[in-house]
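Student: Task: produce atomic coordinates for the following.
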Amino acid sequence: MTLPAAAPFTRPLVLGSTSAYRRELLARLRLPFSVEPPEVDETPLGEEAPGPLARRLAAAKAAAVARRHPAAIVIGSDQVADLDGEPLGKPGNHANATAQLRRMSGRTVIFHTALSVVCHESGFAQHDLAPVKVRFRALDAAEIEAYLRAEQPYDCAGSARSEGAGIALLDAIESDDPTALIGLPLIRTSRMLRAAGLRVF
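Tutor: Sure thing, here's the model as predicted:
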């Protein structure tokens, strides 16, 4: 009697994030996954530069969740906006968002989106950074106010949602991984998941 072939072992996939944007982006890959808050302190260390800060936080988020789910493949990600070497975080409120957009008006901002994929049980760990260069138009006070009242992007680094009306604030976007600006670089994510042994399609 021939026994049926055993189904291949598939590790669970966990997104270590509280971001609705990352959850929506990962869902595009049509893979089953769960979401768990990483509960990581995101305070910069001293004069930590934006790129290294994003990398450290993405790795810390992935590691924190992987410790609780050692058999899972865990994704951690973080984004830090970089204005001339100064990290800009989420504004949190209207006044801070207004100040951020005024500062970025007519200037180029680098959005560093870091990605970590880890599995404690298998020993897999890969980390990468997807920088996105964004050039803002010269913005007047009235359009900044109108935009913020309409979209209230207070949970977005840099105060502008490129996937929404914020795209009208920009002159150009340069990136090799288009969804990185929204919060999760899906080209890099797919590549890392395949390397970790998870079949995408």
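Student: C-alpha only now, for contacts and for neighbours.
Tutor: Noted.
Student: got the buried residues for stretch 77-94?
Tutor: By neighbour count on 16 or more other C-alpha atoms under 10 Å, the buried set for stretch 77-94 is 77-83, 87-91, 94.
Student: Next: stretch 168-179.
Tutor: Neighbour-count burial for stretch 168-179, counted by 16+ other C-alpha under 10 Å, picks out 169-170, 173, 177-179.
Student: May I have the distance across it, first residue to last?
Tutor: From the first residue to the last, stretch 168-179 extends over 17 Å; the measure is C-alpha to C-alpha, to the nearest Å.
Student: neighbouring contacts of that stretch?
Tutor: Residues outside stretch 168-179 that contact it (C-alpha atoms under 8 Å, 6 or more residues apart in numbering): 25, 130-137, 139, 160, 185-188.
Student: I'd like the structure of this one too, to check against the first:
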Amino acid sequence: MKLADVDLVLASTSRYRRELLQRLTPRVRALPPETDEARRPGEAPAALARRLAAAKAQAVAGQAAGALVIGSDQVADRDGRVLGKPGDEATARAQLAACSGAVVVFHTAVCLLDLRGDVPVAYTAADLTEVFFRPLAADEIARYVARERPLDCAGSFKCEGLGIGLFERIASDDPTALVGLPLIAVCRLLREAGVEVL
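Tutor: Next up is the predicted model:
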């Protein structure tokens, strides 16, 4: 089966994820998942990302009969401390100050839920991206946050924009993972589900 013939649903309100998925096909429906994203006591960042990716896909399954549903979640991990979406400029500046000169690991998980048969089938994958921040001065951080306003981004930056200037290097197997949806993994999961991407 070809991707163009599939009802593809993205369980997300993220415009970044939707734009990434539209690289594969313009025919994408996005449905908002109603999920509690709170971290459980003692839950590792990678496990949190995997659990939330699956929870998001399952949350919209009832509205997507016969579809392929993609849920994804990303968790920024600074030495075991989860860096969420900052929400305001003060928090964004504080997060970036904490990242200055450090390595932040981004765990990006994907769950593809195949609802085309009688029994739902889940395919999962996870990506690990290491971001090496250069030392950042307070005035640089303030200027960056004021210019790009990365208030809805885990870790307080947009690597596809001006945020790339914050780094020394990025180590990853998938250049799209850091934006929020690892397309190499998504393509692999689609193939496992019997869907031709190309």
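Student: Once they're superposed, tell me the TM-score.
Tutor: Comparison of the two superposed chains (TM-score structural alignment, normalised by the length of structure 2) gives a TM-score of 0.94, and 194 aligned residues with a C-alpha RMSD of 1.5 Å.
Student: from the buried residues of stretch 77-94 of structure 1, which ones fall inside strands?
Tutor: Among these, the subset assigned to strands under DSSP state E consists of 77-83, 87-88.
Student: Reformat those residues as a markdown table; add distance to Gly46 of structure 1.
Tutor: Shown next, in a markdown table, are those (distance: C-alpha to C-alpha, whole Å):
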| residue | distance to Gly46 of structure 1 |
| --- | --- |
| Ser77 | 21 |
| Asp78 | 18 |
| Gln79 | 18 |
| Val80 | 15 |
| Ala81 | 17 |
| Asp82 | 16 |
| Leu83 | 17 |
| Pro87 | 12 |
| Leu88 | 14 |
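Student: hey, where'd the strands end up in structure 1?
Tutor: 13-16, 34-36, 73-83, 86-88, 108-119, 124-136, 170-174.
Student: Which part of structure 2 matches the third one?
Tutor: In other words, strand 73-83 of structure 1. Aligning strand 73-83 of structure 1 against structure 2 (TM-score structural alignment) gives residues 68-78.
Student: superposed on structure 1, where does that stretch end up, distance-wise?
Tutor: Compared with structure 1 after fitting, stretch 68-78 of structure 2 has a mean deviation of 0.3 Å; criterion: mean C-alpha distance after the TM-score superposition for structure 1.
Student: what's the burial count for the aligned residue in structure 1 for Leu181 of structure 2?
Tutor: By TM-score structural alignment, Leu181 of structure 2 lines up with Leu184 in structure 1. Applying the criterion other C-alpha atoms under 10 Å, we find 27 residues in the vicinity of Leu184 of structure 1.
Student: what about Leu184 of structure 1, distance to Arg149 of structure 1?
Tutor: Taking C-alpha to C-alpha, one finds Leu184 of structure 1 at 26 Å from Arg149 of structure 1.
Student: quick revisit: tell me which of the buried residues of stretch 168-179 of structure 1 is nearest to Arg102 of structure 1?
Tutor: Nearest to Arg102 of structure 1 among the buried residues of stretch 168-179 of structure 1 is Leu169, at 11.4 Å by C-alpha to C-alpha.
Student: Map that closest one across to structure 2 for me.
Tutor: Using TM-score structural alignment, the partner of Leu169 of structure 1 in structure 2 is Leu166.
Student: Then His127 of structure 1?
Tutor: With TM-score structural alignment as the criterion, His127 of structure 1 matches Thr124.
Student: Hmm, its match is touching Ala109, no?
Tutor: Yes. If you go by C-alpha atoms under 8 Å, Thr124 of structure 2 and Ala109 touch, sitting 7.5 Å apart.
Student: which of the two has more neighbours?
Tutor: Legend: neighbour count by other C-alpha under 10 Å for Thr124 of structure 2 and Ala109, higher for Ala109 (30 against 19).
Student: For structure 1, which segments count as helices?
Tutor: Assigned by DSSP state H, the helices in structure 1 fall at 20-27, 50-68, 94-104, 141-151, 186-195.
Student: related to what we said a few turns ago, okay, the match of Leu169 of structure 1 and Glu148 of structure 2: tell me how far apart.
Tutor: When distance is defined by C-alpha to C-alpha, Leu166 of structure 2 is 12 Å away from Glu148 of structure 2.
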